[in-house]
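Engineer: Here's a sequence, model it:
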Amino acid sequence: MDSKDNQHKLSWAGILVAIGIIYGDIGTSPLYTMKFIVGDRPITDALVLGGVSCIFWTLTLITSIKYIYLALNADNKGEGGIFALYALVRKFNARWLIYAAIIGCCTLIADGFITPAISVTSAVEGFKLIYPNVPTVLIVFTILTLLFLFQQFGSAVVGKTFGPVMTVWFIMLAVLGGYQLIHNPGVLKALNPHYAWSLVLNYPNGFVLLSAVFLCTTGAEALYSDLGHCGKQNIRMSWIFVKICLLINYFGQAAWLLSERGNYLEDQIPFYAIMPDWFLVPGILVATLATVIASQALISGTFSLINEAMKLKLWPAARVVYPSTSMGQLYVPKMNWTLMVGSIAAVLIFKESAAMEGAYGLAITVNMLMTTSLLVFYFAMAKQSRFRSVLLAIGFFTLEGMFLASNLHKFEHGGWFTVLIAFLYFIPMFIFLKARILRQRHTEFVDLRHYQSMLKDLQEDDTVPKEATNLVYLAVADSKNYIDSNIIYSVFRKRPKRADVYWFVHVETVDSPFASRYKVETIIPKRAFFVSFKLGFKQPHRVSTLFNKVIHDLADSGEIDLTSPYPALQKYSMMSDFKFISLHTWASSDSVISAFERFIILTYRMIKSFSLPTEEMYGLEAANIEIEKVPIQVGPLAKVSIKRERQPVDD
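Structural biologist: Here you go, the predicted structure:
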């Protein structure tokens, strides 16, 4: 059993890790959820009991049943999340599945822009209760700036404290809420779903209040996305503790609110109102620390999402750094600074958590609907459980559809912020998807067996200058039988390239998250080889390092000789030289294509110009590499008509 299996076994340490890294977002929701439900309305039994009843049933139906029970059973070799789920179902060739995954990814990223802003702001606003003139915007700005600056150093050291700190946080929630419950246990009658239905159906604009109720379950997606970090059993056991603490606090806030019947909240915050005065300062500090941890977990999750999108060729290549040896620890610089600018912009635009509430929730309801769509398809096709998939579809499309409808009014009140961000991320993903389909449709492959004799003759032709001892091509083809026509064009036609050994290397991203294996096929013994790498969508694609290991394995087995062929270097046992060729395809101007396809190609080129080059993405930037552009036909060859003018013959 490997270390990952050990990490996923049910244990106290595993439960502590789960509490520390996946419950930050949902765990800090008590800071603002009840406050937003009440808003500027008079405090009444119907509002308070209905609101807390809705919270209980939302956490039960969406978080517990959908994510903790159903989604965690849809794991991809221990990994979860929208792309892991897509990887499980894409083999069924339903084209809409990829769009569900892309939309889910974009809306989850958009949530990453607003969550740090609203969480930290809600915590820091507690200081206003003690110091009314405290500059909360400046404090939040400073905290977020330091948080994002810290990302480049990794969170492994601080991460070890996440579990204990969040455990203290949840215990604090339970103690504060429990004290209020003791004085008014009658609030527990809100467990009856009648109060929830009454709020939605009978309270004035009660349906719209669902948009505020929904905030109690934002962050539920993290329970599924972080499955690979914690393990199914650790998440399920820790959720029992977390849910109890959350509910005690929510019902405690409701108990306090009922003592304020007929009044308005005004500047009061229910979460801080249930604290004793002497505990206010330490309570605010613990809340602030908890929101920083929540933001950290969300930032790390966003890095993982973007990294997976790049592996699936749905996002422009960007540099990925691994700042620590902890599993899943990665840092995407461009994404980090983009998140920092976006989160700080949210703070500067909205200034107060009450104003941010309008921007929060709309995008994540769409994300949950996309996850539900993929889960329905998974249980129907992969698990052949039609009954379960029908129940899931009816129940959660209805429930989450209601939440989406209730959130639509937020668009003009700030929801446009996250919708705009989600749309801006959707555009390049859509362009990359269409460009990939277009390229695959028109990428030609030729039978390599027809060119074996030509390769041998070229290797022995001393009149052709030697390009390198070992010439390595990155290939789209996935076997030695058929090779990219572009490679044949490069080797024989564009400029004949002679080498002692030819290597054709294919890199495939597979559905298994952490797969790392290779296969070598011999084309010409000791003279030409096809190497195929199968790497998981969560696995680093360090092709240069992996290829180096492959050639040394082949040398150890006697299949190749790595000693330089040049006598001057051979006597010193120097290693032979390698040259990599990276072919950049270019849509031929001779192609006849539609206006839409031309738009896709031009936009793809523009985006690619800002992305990390393929050779750097594969870790080849330090190698001897040559970039070569080759034309491809992406449509029918343009028909031209021209006549030769003949000069008249003199008599």
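Engineer: going forward, measure contacts and count neighbours with C-alpha atoms only.
Structural biologist: Fine.
Engineer: now for the longest strand along the chain, which elements pack on it?
Structural biologist: The residue-count maximum for a strand in the chain (DSSP state E) belongs to strand 498-510. Packing partners of strand 498-510 (3 or more C-alpha pairs under 8 Å, 6 or more residues apart in numbering; DSSP states H and E): helix 452-460, strand 466-475, strand 528-536.
Engineer: Next, the structure of the following sequence, for comparison with the previous one:
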Amino acid sequence: MEHKNMDKATLAGLLVAMGIIYGDIGTSPLYVMQAIVGTSPINEVSVLGGLSCIFWTLTLQTTIKYVILILRADNKGEGGIFALFALVRRHAKWLTVPAIIGGSALLADGIITPPISVASAIEGLRMIKPDIETVPIIIAILTGLFMFQIFGTNVVGKFFGPIMLVWFSMLGFFGVYWIAQNWTIFKAISPYYAYQLLTSTQNGESGFWILGAVFLCTTGAEALYSDLGHCGRGNIRFSWVFVKICLLLQYFGQGAWLLIHQNELLNGRKPIFELMPGWFLIWGIAVATAAAIIASQALISGSFTLIAEAIRLNFWPKVRLHYPSDQKGQLYVPSMNILLWMGCVGVVLWFKESSNMEAAYGLAITLTMLMTTALMAYYLHIKKFDMWWIVIFIAVYVAIEGSFLIANLRKFVHGGYVSLFIAGLIITLMVIWYRAFIIKMRLTEYVKLSEYIEPLKELSKDMSIPKYATHIVFMSNAARSTEIESKIIYSIFQKRPKRADIYWFVHVDTMDDPYTMEYKVNVIEPDDIIKITFKLGFRVEQKINLYFRKVVEDMVKKGEVDLTSRYESLNKQNVIGDFRFVVLEKFLSYENDLPLVEGLIMKAYFFVKQFTNSEDKWFGLDSSAVKLEKVPLIIRPVENVRLKRVE
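Structural biologist: From the prediction side, this is the model:
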């Protein structure tokens, strides 16, 4: 998706957007009205008030906040809370806090969305076969979906788009069919009915708490923003008009059916399936199940995007990223796919019923929305928006989302603790990773390369030392072309003197722009010392082996470097010299005297690191020509060693 084409809408793009983005928000009619009515008898106040709340939530929260306002804040075409953070992070350090909390809560929510959507659809089968075991079916469907991820979201989008078109058309059609039997249902658009519900008493308690159920109609808004990079702003905005109309028609249709059954109990009946004639029911459940699978997809692809951005911001371990197709925005994260699958299966086995999952659902995502509001307010401030507009934005959305958060806090004891526990684990990992990165940066010592030009040239000519390789390539963290880590100098001269004809130092800069592919060459000493800096976007696959070869070929063509082997016998035959990559991997030295908290952070960091990719795998280096060298990370040596010499 090119940045300049972000606002264009195409027929194919609209179909892909329908398939990837609206699953979560589009399957809300499966459970929202059921959650609002709850276990109490159906009454007019809760039905009309619930519809009014849904209408204004979808308008103020989803349409105005997300579709109109927040989609403007794209990072070179990419969306999501971390993309928004990348736009504002240079202006204030404290913004890391809302970014980590919001991102973690969104990932935690991604573990509950697939089970609740699929369970809500499959439970419709009970209308045909009341004693059916739903749990094995739900687990089988979720397992199939996670296995399907390897093909990439482009395949998924093309395959899912037409199904979602059928789903929304079906929602709209049955909605209109029931609305036609009671056109007065549209009076619920008046905010008076929302006010009446929220200030009334339902079942002996305040109607305000129903907001926890109402909130479920907008939970997919955050995933919609995360998937901006997959579909583009224009496609999302155009398709949302159709999606919102179909959703509202379905909700109001359910309202019309509920009013016919006043004073009755739902007893597990799902209004969405009650709207369908008996002969159509099995087809309706099939389409609903397909739509639920697609709802899960929206969160899964959003989670992959979040992880890729978290890695770039040093919030997450450097796990393998796959790009299944050449199309921009395509991404698959194998480790995250397995974790999400395990989490989803765990949620299904723990809660078993979708009505139980409703209790856990929504609490984490309200946190994400509040954090997005905080980051967006700062973004508007940077963009020099009038202060009064920013104050109004904060006041309106903190009031709305704050109310949702308070109402959702009731869910904590009923299952909300599950999503908050998962979010807590993710926050812990992100904080450890980020703090460890800062500690390591503080302790990495850099030296001037210019001071080592002569020693390196002398080492190169020293025949008494066996040659390590014709070309040695060191992966370096030093961003400045004139500097190098002291650890690399230690590795060349002291660890085991490494004689080579040409020393190459390669640095990779991950850019905020997703698709940058540039490099810069600094020939520090012709035919002796060369530094290459790659500037790669965070969506560009790390294939340093391939890119380095391309750079070297270009340099040979321009006559900047001679690659011929310096061994006499091979030189005569014009044989290309051998290349060896050296990657330094740090480990925590025993010689450390760290403050307690920093010590625990670094121990936790190195513990997690042993389960993730080694640096050479992350850089995509050819393993046959790579030497991994362990170097101690001495943070603060233990002082006052009291040793006594005895004769």
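Engineer: Please state their TM-score.
Structural biologist: A TM-score of 0.96 describes the superposed chains when it is computed by TM-score structural alignment, normalised by the length of structure 2; 644 aligned residues with a C-alpha RMSD of 1.8 Å.
Engineer: Out of the helices and strands packed on strand 498-510 of structure 1, flag the one nearest Thr291 of structure 1.
Structural biologist: Ranking these by proximity to Thr291 of structure 1 (C-alpha to C-alpha) places strand 528-536 first, at 32.1 Å.
Engineer: mean per-residue distance, that closest one to structure 2?
Structural biologist: With mean C-alpha distance after the TM-score superposition for structure 1, strand 528-536 of structure 1 departs from structure 2 by a mean of 1.3 Å once superposed.
Engineer: quick check: angle from that strand to strand 498-510?
Structural biologist: 20 degrees (axes from the mean of the first three to the mean of the last three C-alpha atoms, to 10 degrees).
Engineer: one step back: compare the helices and strands packed on strand 498-510 of structure 1 and give me the one nearest Tyr224 of structure 1.
Structural biologist: Here strand 528-536 is closest among these (C-alpha to C-alpha), at 18.4 Å.
Engineer: just checking, what packs against that closest one?
Structural biologist: Contact partners of strand 528-536 of structure 1 among helices and strands, from 3+ C-alpha pairs under 8 Å, 6+ apart: strand 498-510, strand 516-524.
Engineer: Export these to a markdown table and append columns for mean neighbour count and distance to Val347 of structure 1.
Structural biologist: Formatted as a markdown table, those follow (neighbours: other C-alpha atoms under 10 Å; distance: least, C-alpha to C-alpha, whole Å):
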| stretch | mean neighbour count | distance to Val347 of structure 1 |
| --- | --- | --- |
| strand 498-510 | 22 | 38 |
| strand 516-524 | 15 | 42 |
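Engineer: Pipe those strands into TSV and attach distance to Gln7 of structure 1 per row.
Structural biologist: Output for these, formatted as TSV (distance: least, C-alpha to C-alpha, whole Å):
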stretch	distance to Gln7 of structure 1
strand 498-510	23
strand 516-524	20
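Engineer: so which of those gets nearest Gly112 of structure 1?
Structural biologist: strand 498-510 (25.8 Å).
Engineer: The closest one against structure 2, how far on average?
Structural biologist: Counting by mean C-alpha distance after the TM-score superposition for structure 1, strand 498-510 of structure 1 comes out at 1.2 Å.
Engineer: what comes into contact with that strand?
Structural biologist: Contacts to strand 498-510 of structure 1, defined as C-alpha atoms under 8 Å, 6 or more residues apart in numbering, come from residues 311-312, 458-459, 461, 464-478, 491, 526-537.
Engineer: are any of these buried, and which?
Structural biologist: 311-312, 458-459, 466, 468-478, 491, 527-537 (16 or more other C-alpha atoms under 10 Å).
Engineer: just to revisit the earlier point, looking at the helices and strands packed on strand 528-536 of structure 1, which is nearest to Asn6 of structure 1?
Structural biologist: Nearest to Asn6 of structure 1, of all those, is strand 516-524, at 19.6 Å by C-alpha to C-alpha.
Engineer: looking just at contacts, which helices and strands does the closest one meet?
Structural biologist: By 3+ C-alpha pairs under 8 Å, 6+ apart, strand 516-524 of structure 1 packs against strand 528-536.
Engineer: Give me the residues contacting the next helix or strand after the strand it packs on.
Structural biologist: Next in sequence after strand 528-536 of structure 1, counting helices and strands by DSSP states H and E, comes helix 543-556. Under the contact criterion C-alpha under 8 Å, 6+ apart, helix 543-556 of structure 1 has outside partners 560-562, 618-620, 623.
Engineer: how much does the helix or strand following helix 543-556 of structure 1 stray from structure 2?
Structural biologist: Remark: after helix 543-556 of structure 1, the chain's next helix or strand is helix 567-570, criterion DSSP H and E. Compared with structure 2 after the fit, helix 567-570 of structure 1 shows a mean deviation of 3.8 Å (mean C-alpha distance after the TM-score superposition for structure 1).
Engineer: If I take whichever helix or strand comes after helix 567-570 of structure 1 and strand 466-475, what angle do their directions form?
Structural biologist: Scanning forward in sequence from helix 567-570 of structure 1 by DSSP H and E, the next helix or strand is strand 578-587. Calculated by the same axes, to 10 degrees, strand 578-587 of structure 1 forms an angle of 50 degrees with strand 466-475.
Engineer: so strand 578-587 of structure 1 versus helix 543-556, what angle?
Structural biologist: Going by the same axes, to 10 degrees, strand 578-587 of structure 1 is angled at 130 degrees with respect to helix 543-556.
Engineer: So which bits of strand 578-587 of structure 1 are buried?
Structural biologist: By neighbour count on 16+ other C-alpha under 10 Å, the buried set for strand 578-587 of structure 1 is 578-583, 587.
Engineer: what's in contact with stretch 215-229 of structure 2?
Structural biologist: Counting by C-alpha under 8 Å, 6+ apart, 1, 20-25, 28-29, 32, 54, 57-58, 61-62, 66, 70-71, 74, 77-81, 106, 236, 298-299, 301-302, 305-306, 329, 361-362, 365, 368-369, 404 sit against stretch 215-229 of structure 2.
Engineer: elements contacting the lengthiest helix in structure 1?
Structural biologist: In structure 1, taking DSSP state H as the definition, the longest helix is helix 280-311. Applying 3+ C-alpha pairs under 8 Å, 6+ apart, we find helix 280-311 of structure 1 packed against helix 12-21, helix 24-27, helix 82-89, helix 96-124, helix 156-183, helix 333-350.
Engineer: hmm, try it at 7 Å
Structural biologist: helix 24-27, helix 96-124, helix 156-183 (3 or more C-alpha pairs under 7 Å, 6 or more residues apart in numbering; DSSP states H and E).
Engineer: Nearest to Tyr425 of structure 1, out of the helices and strands packed on strand 498-510 of structure 1?
Structural biologist: strand 528-536 (23.3 Å).
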